[in-house]
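>>> My questions concern the predicted model and sequence given below.
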Amino acid sequence: MRLTGLASGMDVDSMVAKLMKAQRAPLDKLNQQKQLVEWKREGYREVGSKLITFSNTTLMDLSLSSSTQAKKAEVSGTAGVLSAAATGAASTGTLDISVQKLATAASTASATGIGNKPGSTLISTLSSETKITINKVDIPIDSTDTIDSMIAKINNSKEAGVTAVYDPASGKLSLTNKSTGADAQLSFGGDILSKFNLAAPTSGQDAQLTVNGISMQQASNRFTLNGVEINLTGTHSAGQSSKINIVQDTDKIVENVKQFVTAYNEVLSSLNSKSDEERYLKYQPLTEEQKKDMSEDEIKLWEEKAKSGMLKNDSILRQSLTDMRTAIMGDIDLGNGKKINLADLGITTGTWNEKGKLYLNEDKLKQALAADPEVVSKAFGSGSIASSGSGQTYEPTDGIYTRLRKISQSSLESMAQKAGTSKTNSDLNASFIANSLMGVELRDLDNRISNMNSLLTRKETQYYKQFSAMEVAMNKYNSISGSLSSFMS
């Protein structure tokens, strides 16, 4: 605690504060410079988050064969016997299927139950045994277990792989394998289960069917054949069958292309917005002193202006935009001297001031698909991207999705090196890489700010010492003056 101005009557604290205000100007500049670097780095992270989502989620999903070569299964013939869904691996054509038997699971049930006993009945009242065995898996039973909790333990045991059902009215228990098929047999043992008088288990059986004249068996009623997911729900009468016709799902392919156009335009708009955002140079980051004289709304409005344009004309963003637009409008080399362009599929750009925004003519795309069902797969889905995802340039043979993913990964690599942003994590709160160029710059600023604070602390102490010395001198002068006055009087 400083006691100042007692002899001089001066407001020393105020005078020191005014002297220090001028001294703090370089420190304010350093803090403002640090804030600008942090805002710019956050801007990179925001852009990076959008590119990661675009590349690693949207484009990755759209590049799957189920998107570029979407098929659908049309079922005809006897109703209620089967359903089907085509995957991207399905080939166009027809499957003629006749189902003779459905796959069943091995099961057992009580011949006579334990009588009318509620599920809250303790197992210990039925047997002193401490385990049951189902499909060679031991399930422990303790003194607090009831019938209901035993049923829950059975059903929750993945290793046992059965479904248990108990009827308290009759006291009967049933066990059914979760897996169907002739190989999935059921076994059980132990004194507890013997109390329920379970019958010998019936064997499971495979589904039996004929597909395009070939007899086959399936352990499950759900299986995939020729890229078609089939679910058997009934059997055919003699001489009957169901037909599964695999055709191209043009509507889904068009919808996926529309989804791409929308996602691409959103990313393009975001990059253009950041690159073109106005920079207001007269709005610098506020100092703590400046904030004291402003309301929260005033501070918010000021900082919105101060943050604006952090990435204006940024070289990384500009390069990304140029590469993306070039990749979109460039020809895709199909080999054998054949090439294709997105314009052939009805995808074009707008006017120059829309800066590369894409538009889709659905009718033209459908016409292209009618002429060549694989055209979208060729134009969008060809090519591959290395698992490292960095330092890659696209090839003329790469499809649009691969090109844009490589461009995105290259941009993310550049931002990681410069700003320390993540190349894989789209979280806006993800930590920065410390040894990036901007990370090193911020550490240097922190050191300079720390040194400046130490210097200012010493300077402030010096000022107070000087004023204290003045106070001591004035006290002495006042003492001498008083003594002389007393002597003269």
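Sure, I can see it.
>>> switch to C-alpha atoms for all contacts and neighbour counts from now on
Will do.
>>> Return the set of buried residues in stretch 468-480.
The neighbour-count check on stretch 468-480 (16 or more other Cα atoms under 10 Å) flags 468, 471 as buried.
>>> which residues touch it?
The contact list for stretch 468-480, computed with Cα atoms under 8 Å, 6 or more residues apart in numbering, reads 4-8.
>>> In ChimeraX, select just the buried ones from the residues you listed.
Of the contacts of stretch 468-480, the buried ones can be selected in ChimeraX as follows, counting by 16+ other Cα under 10 Å:
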select :4,7
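>>> mind checking how far the strand or helix carrying Leu19 is from the chain centre?
Applying DSSP states H and E as the criterion places Leu19 in helix 12-53. Distance, stretch centre to chain centre, for helix 12-53: 32 Å (Cα atoms, centre = their mean, to the nearest Å).
>>> buried stuff in the helix or strand just after that helix?
Heading C-terminal from helix 12-53, the first helix or strand you meet, by DSSP H and E, is helix 60-62. Across helix 60-62, burial judged by 16+ other Cα under 10 Å covers 61-62.
>>> Please apply the same query to stretch 322-330.
323-325, 327-330.
>>> Return the member of those nearest to Lys71.
Using Cα to Cα, Ile328 is the member of these that lies nearest Lys71, at 25.8 Å.
>>> Please tell me how far that closest one sits from Ser384.
For Ile328, the distance to Ser384 equals 17 Å [Cα to Cα, to the nearest Å].
>>> now swap in Ala343 and tell me
Distance, Ala343 to Ser384, using Cα to Cα: 23 Å.
>>> So between the two, which is more surrounded?
Ranked by neighbour count (other Cα atoms under 10 Å), Ala343 and Ser384 place Ala343 first, with 18 against 15.
>>> which ones are touching that one?
Listed by Cα under 8 Å, 6+ apart, the contact set of Ala343 reads Met329.
>>> let's bring in a second one:
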Amino acid sequence: MADIGKVGAQVSTAGTSSGYWSGQTKFEKLGNGTDFGEIVKNTIKQQGFHQRRLENWKAQWEQKQKSLKEVNTKMSELSTSLKKMDTIGKFMGRVTSSSDSNSVTAVADSTAPTSPYKVEVNQLARNDIWTSSTGFAAETTVVSPAASKISISCGGKTANIDVPAGTTVQGLVKMLNATTELKGNVQVEAIKTGSEYRLKFSSLKMGESNRITFNSGTTLTALAPANMTNLQQGQNSKIKIDGFPEGAGNWIERDTNTVTDGSKGLTLTLKKKTSPDSVIINVNTDTDKIIENVREFVKQVNVVRQALRDISKVDTTKDENKGSILTGNYGVQLAAHRFKDITATKGRGFNNFNSATGAGDKYNTLRTLGIETETSQSSPDFGLLKIDEEKFQKAMKDDPDGVAKLFSADYETNTSSPNFTIKSVIKGVTKPGTHDVSYTVSGGKITSATINGKVARINGWEITADDMSGLGLAIRVDNKNDGAYTGTAGIKAGKTIEMIETLKDMTNAKTGILNIISENYSGIIKNIDKKLDYEKTRLERLERTLKAKYARLDAVLGKYGGKMKMLQGQIAKLGSSKK
């Protein structure tokens, strides 16, 4: 293909003062000074203006496409970052302290109420330990001179074992530990106590239900029930939390010293008996974690905002305003608008706050926390989110849980009426927000029901949305008395979830707005390539035509040049003969 930057380069000389083209051979400069190589070169260069324009045009579209892909990548990275904080449990935490960490310690998750807890430990959980009264001189001592049987129970399982004659102490230990019913429940050891070996049986799990029983069916004398001694009886831990359960003989009992279900979100590690005294466990909100995540949210959102700004901003500092690579692009404007909409609007499912009654959500927009968009065009952070530290710290001090919910409430449900309850929603399907619920009870059954003004399905005392506006929302009716009832069902989704769902839509490979535009650009670039191919072919053809044309001209001029030399020679002879 023709390269307009190289067409017409010198290739050879003929060793004469004049030059001409002949086929693929080029001779430089005829006697009259004409350089056809330069003529071809400049002609192709002049004719290549359209090719150069197409190449520049292609480069611009490729740069636009590259910029879109870079923004799309940043959006995907933002989504990944936000998924690390998309639930209350991830976004916030609890910090705990103990008045006696040698007796009780605790950890708490975000569902644990912030409060002091009074924990009384009556006893710790222990495993069951037994030893044989019979000692043996060595591990190789035969423990079963004749064939015998052993029957042991633990953890709801019973092992009935046939012991062959001649079994040694060491062989018996291996046999017992390999028994399926005892694996994971009982550990058997032969321990030297001085001059003899004694057998030790330990339950591997704590609690009363994991005590070891040597059954009467045992015929091996050394392990007969009468010859076994219980060194430590397996028992449950027993505690009270804030005096619950009431009554001197009533306790929360578990077969472990790590109690995970004594109080919601609270895990207690029991180390020592405290009864009749108690240990105070304090649970508070981890405000440092919330602050860290809020700052990270703002930082990561600003990365994408800055990227959108860079490819669409207009430089007004010059005499003439100059746009960026994608200034005015509809898709970029739409993406930027959606980002601003999320950060400027009320959280989905959050209610307006009534300062007089205290009803509603006090912190329902980022602005209520002191997070707003920089509107000063003279600021280097124009268009980015900024934090009013004084306002933000005030909100954190006032209601840290409320701040966390605005960011990471994970389909949290509520109703405005005691007459019904939200039974279930489908995350990712049911739209967060406020849904209007209306139903009528007559003759002891629901006769009609709507959700968001659309007829809902009725199944006994349950109402299910049958329209896209409330799809996946199921309501359980609690007030079954005849009458007409109305109210709202709220589903709260924080800003991180809203942002993640929006990013998922915007970065979709097929339907994402920037990907659609990028695909359109691919089509434009493909069409430009077709035009470039045509232009390159045209220039190559023109180059060949010009070379052939000037080669013929060279031949003619060469012929006449020869004649001119001959005539010049003859004239010179005539002149000399006259003398």
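Now that the structure is in, tell me what you want to look at. Every value quoted in this text rests on a predicted model; they were computed, and no experiment measured them.
>>> Any idea what the TM-score comes out to?
The TM-score (TM-score structural alignment, normalised by the length of the first structure) is 0.60; 364 aligned residues with a Cα RMSD of 4.6 Å.
>>> With distance to Ala25 of the first structure as new columns, can the buried residues of stretch 322-330 of the first structure be given to me in TSV?
TSV is the format used below for those (distance: Cα to Cα, whole Å):
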residue	distance to Ala25 of the first structure
Asp323	43
Met324	44
Arg325	46
Ala327	49
Ile328	50
Met329	52
Gly330	53
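>>> how about Thr402 of the first structure, what's its match in the second structure?
With TM-score structural alignment as the criterion, Thr402 of the first structure lines up with Ile497 in the second structure.
>>> how much space between the nearest residue to its match once chain neighbours are set aside and Ala404 of the second structure?
Excluding its sequence neighbours, the residue lying closest to Ile497 of the second structure (Cα to Cα, 6 or more residues apart in numbering) is Asp86, at 5.8 Å. In this view, Asp86 of the second structure and Ala404 of the second structure are 10 Å apart by Cα to Cα.
>>> Specify which residue of these two has the higher count of neighbours.
Using other Cα under 10 Å as the criterion, Asp86 of the second structure and Ala404 rank with Ala404 on top: 28 against 23.
>>> elements contacting the strand with the most length in the first structure?
Assignment by DSSP state E gives strand 93-101 as the longest strand of the first structure. Counting contacts by 3 or more Cα pairs under 8 Å, 6 or more residues apart in numbering; DSSP states H and E, strand 93-101 of the first structure is packed against strand 207-211, strand 242-248.
>>> For the last one, name the packing helices and strands.
In this case it means strand 242-248 of the first structure. Using 3+ Cα pairs under 8 Å, 6+ apart as the test, strand 242-248 of the first structure ends up in contact with strand 71-77, strand 82-86, strand 93-101.
>>> Which positions within the first one qualify as buried?
Meaning strand 71-77 of the first structure. 71-73, 75.
>>> what does the longest one give?
By 16+ other Cα under 10 Å, the buried positions in strand 93-101 of the first structure come out as 95-101.
>>> List just the nearest of these to Gln290 of the first structure.
Among the buried residues of strand 93-101 of the first structure, and counting by Cα to Cα, the member closest to Gln290 of the first structure is Leu95, at 76.9 Å.
>>> Spit out the contact partners of the closest residue to that closest one other than its chain neighbours.
Leaving aside its chain neighbours, Leu95 of the first structure sits nearest to Ile244 (5.0 Å; criterion: Cα to Cα, 6+ apart). By Cα under 8 Å, 6+ apart, the residues touching Ile244 of the first structure are 73-76, 84, 94-97.
>>> want to throw those into a markdown table with distance to Val211 of the first structure?
Putting the contacts of Ile244 of the first structure into a markdown table (distance: Cα to Cα, whole Å) gives the following:
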| residue | distance to Val211 of the first structure |
| --- | --- |
| Ala73 | 15 |
| Glu74 | 16 |
| Val75 | 14 |
| Ser76 | 14 |
| Ala84 | 14 |
| Thr94 | 10 |
| Leu95 | 6 |
| Asp96 | 6 |
| Ile97 | 5 |
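>>> ok, now which ones touch the match of Thr402 of the first structure?
82, 86, 407-408, 410 are the contacts of Ile497 of the second structure under Cα under 8 Å, 6+ apart.
>>> now do Asn256 of the first structure
Asn256 of the first structure touches 62, 67-68, counting by Cα under 8 Å, 6+ apart.
>>> can we see that at 10 Å?
61-63, 66-68, 70, 250, 262 (Cα atoms under 10 Å, 6 or more residues apart in numbering).
>>> For Ile230 of the first structure, state which of the contacts of stretch 468-480 of the first structure is nearest.
Thr4 (91.4 Å).
>>> if I pick that closest one, what's in contact with it?
Contact analysis of Thr4 of the first structure by Cα under 10 Å, 6+ apart lists 10-13, 464, 467-468, 471.
>>> Tell me the residue in the second structure aligned with it.
Checking TM-score structural alignment: Thr4 of the first structure goes with Lys26.
>>> From Ala555 of the second structure, how far out is that match?
Remark: distance between Lys26 of the second structure and Ala555 of the second structure (Cα to Cα) = 11 Å.
>>> Thr373 of the second structure now?
Thr373 of the second structure sits at a distance of 77 Å from Ala555 of the second structure (criterion: Cα to Cα).
>>> What residue in the first structure is paired with the residue nearest to Ile497 of the second structure?
Per TM-score structural alignment, Asp86 of the second structure is aligned with Ser63.
>>> Quick check, Pro249 of the first structure in contact with Ala85.
No Pro there; residue 249 of the first structure is Asp. No. In this structure, Asp249 of the first structure is not within contact of Ala85 by Cα atoms under 10 Å, at 11.4 Å.
>>> Quick check: neighbours shared by the two?
In terms of Cα under 10 Å, 6+ apart, Asp249 of the first structure and Ala85 are both contacted by the residues 71-73.
>>> distance between stretch 270-288 of the second structure and the chain's centre?
35 Å.
>>> List the buried residues in that stretch.
Result for stretch 270-288 of the second structure [16+ other Cα under 10 Å]: buried residues 270-274, 278-287.
>>> Next: stretch 538-552 of the second structure.
538-540, 542-543, 546-548, 550-552.
>>> Of all pairs in the residues you listed, which one is the farthest apart?
Among those, Arg538 and Arg552 lie farthest apart (Cα to Cα), at 21.3 Å.
>>> before we move on, the earlier item: of the helices and strands packed on strand 93-101 of the first structure, which approaches Ser308 of the first structure most closely?
Of all those, strand 242-248 sits nearest to Ser308 of the first structure, with 48.1 Å by Cα to Cα.
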